[in-house]
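Asker: this one's sequence-less:
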């Protein structure tokens, strides 16, 4: 987990490949149609995948499924990077997606007009950075999640070193 642009999907795919675990991209489950339509069966879809014995998702953030995933996870990898790391990443990714008109979840695309929206990944990453960190820290203090394994990365080189040790 981490803010938008931290590299959650990239890390989840890499861990999935190294450990031969099924990987599920939560954004692809969440957005399932044109106009960024939200999947009305998200909770059911996520409950099915989380009922499996082994899985990796690239986010624990959507409120509709947050508790379900936290309750069933055994380990959380937290990309707790500063804005100076995440913002260039999210900006590069969004520019690339906008310029190339890359098809995303549900057939959607990032657009130049979309950059003006507070829902745009760049705006979202900037505005939610501190809030997300506080939420995660608060959740990790919750006694219900005490048995949960946590690996907290504060810099990409730490993440890379950990990944290479798998």
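Answerer: Received, thanks. Not measured: the values here are computed from a predicted model. Numbering: from 1, shown residues only.
Asker: okay, CA-based contacts and neighbour counts for the rest of this
Answerer: Fine.
Asker: longest helix in this structure, by residue count?
Answerer: Across the chain, the longest stretch assigned as helix under DSSP state H is helix 121-141.
Asker: in that helix, what counts as buried?
Answerer: For helix 121-141, burial by neighbour count (16 or more other CA atoms under 10 Å) applies to 121-126, 129, 132-133, 136, 140.
Asker: which residue packs closest to residue 102, ignoring adjacent ones?
Answerer: Residue nearest to residue 102 in three dimensions, not counting chain neighbours: residue 109, with 6.0 Å by CA to CA, 6 or more residues apart in numbering.
Asker: shouldn't residue 91 be in contact with residue 122?
Answerer: Yes. If you go by CA atoms under 8 Å, residue 91 and residue 122 touch, sitting 6.1 Å apart.
Asker: not counting sequence-adjacent ones, nearest residue to the residue nearest the centre of the chain?
Answerer: For the chain, residue 59 is the residue whose C-alpha lies nearest the centre (CA atoms, centre = their mean; 3.2 Å). Distances taken as CA to CA, 6+ apart place residue 1 nearest to residue 59, at 4.9 Å, with adjacent residues excluded.
Asker: put this next to the first one:
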């Protein structure tokens, strides 16, 4: 089976966006970034209605690669999804990736969704710290996806748990070449 609707999930800093872009490019599918739909200027979150409307519109096509978690979007995104790729890398790797990404974005003043930018102050010394979010949610994310994998109500979805960069590279290399 060739999977046409794919969701890349994992904790913050696991590499969802990078993997999503690579997979979308390889399969020539539209790429949808959930953070792009969620965030508005000045780090304002979309309302539930805005998020639902924009996500539904983004996923209308027959094929797409979506990256992102946002538990409240599961009823929308997993209704038609065929494959969920869970990036479940070791804690140390995720922490290294989130630290280096945050520092790079802060130093280069990289423009993110809706013109937002990360800052070292917000990243390290704020209640909204992405690093604190990552540390405090790693176990929760793992429990969430382990439960989803065994949920009979999600039997229409194939889950693939990726635990290393090598596994991810092998998985991406095999995409589009197999029929299961």
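Answerer: Nice, thanks for sending it over. The structure presented is a predicted model; accordingly, all values stated were derived computationally and were not measured.
Asker: TM-score for these two?
Answerer: The TM-score (TM-score structural alignment, normalised by the length of structure 1) is 0.93; 164 aligned residues with a CA RMSD of 1.2 Å.
Asker: re the thing from before, would CSV of the buried residues of helix 121-141 of structure 1 with distance to residue 78 of structure 1 be doable?
Answerer: Supplementary listing: these in CSV, determined by distance: CA to CA, whole Å:
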residue, distance to residue 78 of structure 1
121, 19
122, 19
123, 21
124, 18
125, 15
126, 17
129, 13
132, 11
133, 10
136, 9
140, 11
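Asker: okay, now the equivalent of residue 83 of structure 1 over in structure 2: neighbour count?
Answerer: Matched to structure 2 by TM-score structural alignment, residue 83 of structure 1 sits across from residue 91. Residue 91 of structure 2 is flanked by 15 other residues according to other CA atoms under 10 Å.
Asker: check the gap between the residue lying closest to residue 91 of structure 2 once chain neighbours are set aside and residue 171 of structure 2 for me.
Answerer: Leaving aside its sequence neighbours, residue 91 of structure 2 sits nearest to residue 138 (CA to CA, 6+ apart; 7.6 Å). For residue 138 of structure 2, the distance to residue 171 of structure 2 equals 23 Å [CA to CA, to the nearest Å].
Asker: what segments of structure 1 are helices?
Answerer: According to DSSP H, the helices that structure 1 contains are 8-19, 26-30, 42-50, 66-72, 83-100, 121-141, 156-165.
Asker: would you reformat the ones you listed as CSV and include distance to residue 148 of structure 1?
Answerer: Putting the helices of structure 1 into CSV (distance: least, CA to CA, whole Å) gives the following:
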stretch, distance to residue 148 of structure 1
helix 8-19, 17
helix 26-30, 20
helix 42-50, 15
helix 66-72, 9
helix 83-100, 25
helix 121-141, 8
helix 156-165, 18
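Asker: most neighbours per residue, which of the ones you listed?
Answerer: Most buried of the helices of structure 1 by mean neighbour count (mean count of other CA atoms under 10 Å) is helix 26-30; its value is a mean of 18.
Asker: and that helix, how far from structure 2 on average?
Answerer: In the superposition against structure 2, helix 26-30 of structure 1 averages 0.7 Å from its aligned positions (mean CA distance after the TM-score superposition for structure 1).
Asker: quick one: that helix aligns where in structure 2?
Answerer: By TM-score structural alignment, helix 26-30 of structure 1 lines up with residues 34-38 in structure 2.
Asker: residue 54 of structure 1 touches residue 20, doesn't it?
Answerer: No. Counting by CA under 8 Å, residue 54 of structure 1 stays clear of residue 20, with 9.5 Å between them.
Asker: surely the residue nearest to residue 91 of structure 2 is in contact with residue 87?
Answerer: No. Using CA under 8 Å as the test, residue 138 of structure 2 is too far from residue 87 to be in contact (11.6 Å).
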